[in-house]
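> Sequence and computational prediction follow.
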Amino acid sequence: MQAKILPPPLKPGDLLRVIAPSGALREFEAFNQSIEIWRSRGYKVEVPATIGDKWGYLAGKDDQRRTQLADAWEDPHCRGILCARGGFGSTRVLEDWHWQAKLSPVQNPKWLIGFSDITALLWSLYNEGVSSVHGPVLTTLAKEPDWSIERFFNLVEGRPLEALKGNGWGGGIATGILLPGNLTVATHLFATPFKPDFDGVILGFEDVSEAPYRIDRMLTQWRLSGALSKVKGIALGNFTGCEPPANVPSFSVEEVLRDRLGDLGIPIVADLPFGHDICNAALPVGALVTLDADQGILAINN
């Protein structure tokens, strides 16, 4: 059980490049506010001229979005890659994508930052042995509370991270490699080359606008596949907008989570502050962490 390689800490003056690997950009005000946060801290942020491109619901055609990622990754002066937003589309970028054909991720690690649909890119980089940031994209960073923004920069600038507090379901304490992501996107990596090995992993799940029966269906797939058999623990974040419509027979999303995960015999902590809309505490993908399901704590082993 070994943590993934952490890119060198960022520092003011570093060059960061923006990419839009997923959905078409719609929230320009929030986007620009988040870029200003980076620039106000002394960073150089390069925004591509094609940032506003649209191809249906995507931020440009696949080759265009793939080229954005490749150019940013291959730029020797670029120290970090900031994803504009989520939505859908990063899995399409991964078609015909090979990290080792670019600059070697292990020999030239750099920060890749995003969440939600960006899960596919974070997990594919995890497979290469490199850590990244499950954290706010450029349409959400400016909306984060002050403590979350400070945590975000503590992570990328190499300072220790405080533990996160949630609600423990019991089951003791586990130490493992943290692999956080969006449940829907992660589930759709099954039967692809980008599905990670979950042996010794502490999974982190969040989601948005998925009805309880859909959460049930996805978690049942995880159970039937055997993917949860070697997982050390599970950290659950925000499941925003996942309650059923009024007057429709249903379980609540919490009831589904407890039913599908509560009998696994591993530590589980719910209601941790990461994911959509409420607050999205930055998490290092591939870091060694301790999950205490008796105290309800997720601690990064800094």
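Okay, I see it. Residues are numbered from 1 along each chain as shown.
> CA atoms for contacts and neighbours, from now on please.
Noted.
> all strands for the protein, in order.
Assigned strands in the chain, in chain order: 15-19, 44-46, 78-83, 111-114, 132-134, 164-165, 167-168, 173-182, 201-208, 233-240, 268-270, 283-285, 288-292, 297-300 (criterion: DSSP state E).
> now Arg39, nearest residue through space, not along the chain?
Nearest non-adjacent residue to Arg39, counting by Cα to Cα, 6 or more residues apart in numbering: Val45, 6.8 Å away.
> list the contacts for the one you found?
By Cα atoms under 8 Å, 6 or more residues apart in numbering, the contact set of Val45 is 15-18, 35, 38-39.
> and which of those residues is nearest to Leu224?
Among the contacts of Val45, Val18 lies closest to Leu224 (Cα to Cα), at 38.4 Å.
> so who does that closest one touch?
Contacts for Val18 (Cα under 8 Å, 6+ apart) come out as 45-48, 72, 81-84.
> can you list the strands of the chain in JSON lines and add distance to Phe152?
Below are the strands of the chain laid out as JSON lines (distance: least, Cα to Cα, whole Å):
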{"stretch": "strand 15-19", "distance to Phe152": "15"}
{"stretch": "strand 44-46", "distance to Phe152": "17"}
{"stretch": "strand 78-83", "distance to Phe152": "13"}
{"stretch": "strand 111-114", "distance to Phe152": "10"}
{"stretch": "strand 132-134", "distance to Phe152": "9"}
{"stretch": "strand 164-165", "distance to Phe152": "13"}
{"stretch": "strand 167-168", "distance to Phe152": "22"}
{"stretch": "strand 173-182", "distance to Phe152": "15"}
{"stretch": "strand 201-208", "distance to Phe152": "17"}
{"stretch": "strand 233-240", "distance to Phe152": "16"}
{"stretch": "strand 268-270", "distance to Phe152": "21"}
{"stretch": "strand 283-285", "distance to Phe152": "8"}
{"stretch": "strand 288-292", "distance to Phe152": "17"}
{"stretch": "strand 297-300", "distance to Phe152": "13"}
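> Included below, for side-by-side comparison, is a second structure:
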Amino acid sequence: MPAKILPPPLKPGDLLRVIAPSGALREFEAFERSIGIWRSHGYQLKISPQIDDKWGYLAGKDEKRRQQLAAAWQDPDCRGILCTRGGFGSTRILEDWSWSNSALPKWLIGFSDITALLWSLYTEGVSGVHGPVLTTLGDEPDWSIERLFDLVEGRPITPLKGCGWGGGVVSGTLLVGNLTVATHLLGTPILPHLDGVILALEDVTEAPYRIDRMLTQWRLSGALSKVCGIALGGFTRCEAPPTISSFSVEEVLRDRLGDLGIPVVSDLPFGHDSPNAALLVGVEVTLDGDAGILAIAHPH
């Protein structure tokens, strides 16, 4: 298990850099609203001049997106990195990538495709934030927005409540991300060690058979045998077409995860479609499979 380094708490006036490491920016109005939220909290934002580049479905060619990340990570005045959106593409820039050359760890904030960056950074021992990107923050409820700022500014955050499947109480290191992205990290150097991990997963617009296929891969790979608990966020818009015989996504999750003999909590308020409660990658948490609670230790 890597050492856990938390970047210094943010404070109003700090400089944050805005990058597009994954899919091409399309939701410009939502982007501007989210930028406004960060600025209204007193932060200076430096937006990459390539923020609206396009190369197919990507936000510019790999080297350009890699340069955006490097410039932000290596900037000594920058205290945090805000990702524009998910989509696909962050794994491509992790080829030939190193997190070195930054004297001061800084916050990396995003979810969905940003899972790959968060997990890669975690393998270097640095915690990041699984939370709203700059095309979704403006759609979050007030409590979720305030939770994000509480987290990065060093204030305590409240436990999340979901549906407990039983299994008792366990403590471990939280590793949170998107199921599809995480599944495609299996067998790569980006996948962190999973011993003692509480694995938190969410997804969107994946048919139940695809969720089944991914979780079966996790089972067959042996990866799930190492984790000590599972926390499930939203699995939204994951219905099968009404004309096709199918399990529900809830039935698939129960079938593939309910026999592992570890605490499981589902229906936690994080993931695609709001609310997307911010969580820290790589901090100690407690998962209560009976009460259905995920509690994060005060990080600072």
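Structure received. Quantities reported herein were computed from a predicted structural model and do not represent experimental measurements.
> where does the TM-score land?
For this chain pair, the superposition-based TM-score is 0.98 by TM-score structural alignment, normalised by the length of the second structure; 298 aligned residues with a Cα RMSD of 0.9 Å.
> quick revisit: minimum distance to Gly262 of the first structure: which of the strands of the first structure has it?
The minimum distance between Gly262 of the first structure and the strands of the first structure falls on strand 268-270, with 7.8 Å, by Cα to Cα.
> Buried residues, that closest one. List them.
By neighbour count on 16 or more other Cα atoms under 10 Å, the buried set for strand 268-270 of the first structure is 268-270.
> And the residues you listed, which is closest to Leu298 of the first structure?
Val269 (7.7 Å).
> where along the first structure do the helices fall?
With DSSP state H as the definition, the first structure shows helices at residue ranges 28-40, 62-74, 90-93, 119-127, 146-156, 183-187, 212-225, 253-261.
> possible to save the ones you listed as TSV with mean neighbour count and distance to Trp99 of the first structure?
TSV is the format used below for those (neighbours: other Cα atoms under 10 Å; distance: least, Cα to Cα, whole Å):
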stretch	mean neighbour count	distance to Trp99 of the first structure
helix 28-40	16	27
helix 62-74	18	9
helix 90-93	20	12
helix 119-127	23	8
helix 146-156	18	21
helix 183-187	19	19
helix 212-225	16	27
helix 253-261	17	33
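> Show me what Val208 of the first structure lines up with in the second structure.
Residue correspondence to the second structure (TM-score structural alignment): Val208 of the first structure is matched to Val204.
> Likewise for Leu272 of the first structure?
Checking TM-score structural alignment: Leu272 of the first structure goes with Leu268.
> what about the closest residue to Gly42 of the first structure other than its chain neighbours, neighbour count?
What sits nearest to Gly42 of the first structure in space, not counting adjacent residues and going by Cα to Cα, 6+ apart, is Pro12, at 4.5 Å. By other Cα atoms under 10 Å, 13 other residues sit near Pro12 of the first structure.
> ok, now Pro192 of the second structure?
So Pro192 of the second structure, with other Cα under 10 Å, has 19 neighbours.
> mind listing what it touches?
Neighbouring residues of Pro192 of the second structure by Cα under 8 Å, 6+ apart: 119-120, 122-123.
> if we take the residues you listed, which one ends up nearest to Glu27 of the second structure?
Distances from Glu27 of the second structure to the contacts of Pro192 of the second structure, taken by Cα to Cα, are shortest for Trp119, at 25.6 Å.
> list the contacts for the corresponding residue of the first structure for the closest one?
Alignment note (TM-score structural alignment): Trp119 of the second structure maps to Trp123 of the first structure. Trp123 of the first structure makes contact with 179, 194-196 under the criterion Cα under 8 Å, 6+ apart.
> how many neighbours does the match of Leu272 of the first structure have?
Close neighbours of Leu268 of the second structure, defined as other Cα under 10 Å, add up to 25.
> quick one: it and Gly233 touch, right?
Yes. Applying Cα atoms under 8 Å, one finds Leu268 of the second structure in contact with Gly233, separated by 4.5 Å.
> Please name the nearest non-neighbouring residue to Gly168 of the first structure.
Once flanking residues are discounted, Gly168 of the first structure sits nearest to Gly296: 3.8 Å by Cα to Cα, 6+ apart.
> hmm, I was thinking of Glu63 of the second structure
Nearest residue to Glu63 of the second structure, sequence neighbours excluded (Cα to Cα, 6+ apart): Ile93, at 7.2 Å.
> measure that neighbour to Ser22 of the second structure for me?
To Ser22 of the second structure, Ile93 of the second structure is 9 Å away according to Cα to Cα, to the nearest Å.
> Overlap of the contact sets of these two?
Residues touching both Ile93 of the second structure and Ser22 (Cα under 8 Å, 6+ apart): Arg65.
> so which of the helices of the first structure gets nearest Pro8 of the first structure?
Of all the helices of the first structure, helix 146-156 sits nearest to Pro8 of the first structure, with 8.5 Å by Cα to Cα.
> Pull up the aligned stretch in the second structure for the closest one.
The aligned range for helix 146-156 of the first structure in the second structure is 142-152, by TM-score structural alignment.
> That stretch vs the first structure, mean deviation?
Aligned to the first structure and superposed, stretch 142-152 of the second structure gives a mean residue distance of 0.4 Å (mean Cα distance after the TM-score superposition for the first structure).
> Could you report the distance from the aligned partner of Ser132 of the first structure in the second structure to Gly233 of the second structure?
Correspondence of Ser132 of the first structure to the second structure, assessed by TM-score structural alignment: Gly128. Distance of Gly128 of the second structure to Gly233 of the second structure, given as Cα to Cα: 18 Å.
> Looking at those two, which one has more neighbours?
Between Gly128 of the second structure and Gly233, counted using other Cα under 10 Å, the more crowded position is Gly128 (29 against 25).
> Confirm for me that the more buried one is in contact with Phe111.
No. At 10.1 Å, Gly128 of the second structure does not count as touching Phe111 under the criterion of Cα under 8 Å.
> hang on, the earlier thing: out of the strands of the first structure, the one nearest Asp277 of the first structure is which?
Asp277 of the first structure sits nearest to strand 233-240 of all those, at 7.0 Å, using Cα to Cα.
> Where in the second structure does that closest one fall?
Counting by TM-score structural alignment, strand 233-240 of the first structure corresponds to residues 229-236.
> Just give me the mean distance for the matching stretch relative to the first structure.
With mean Cα distance after the TM-score superposition for the first structure, stretch 229-236 of the second structure averages 0.4 Å from its match.
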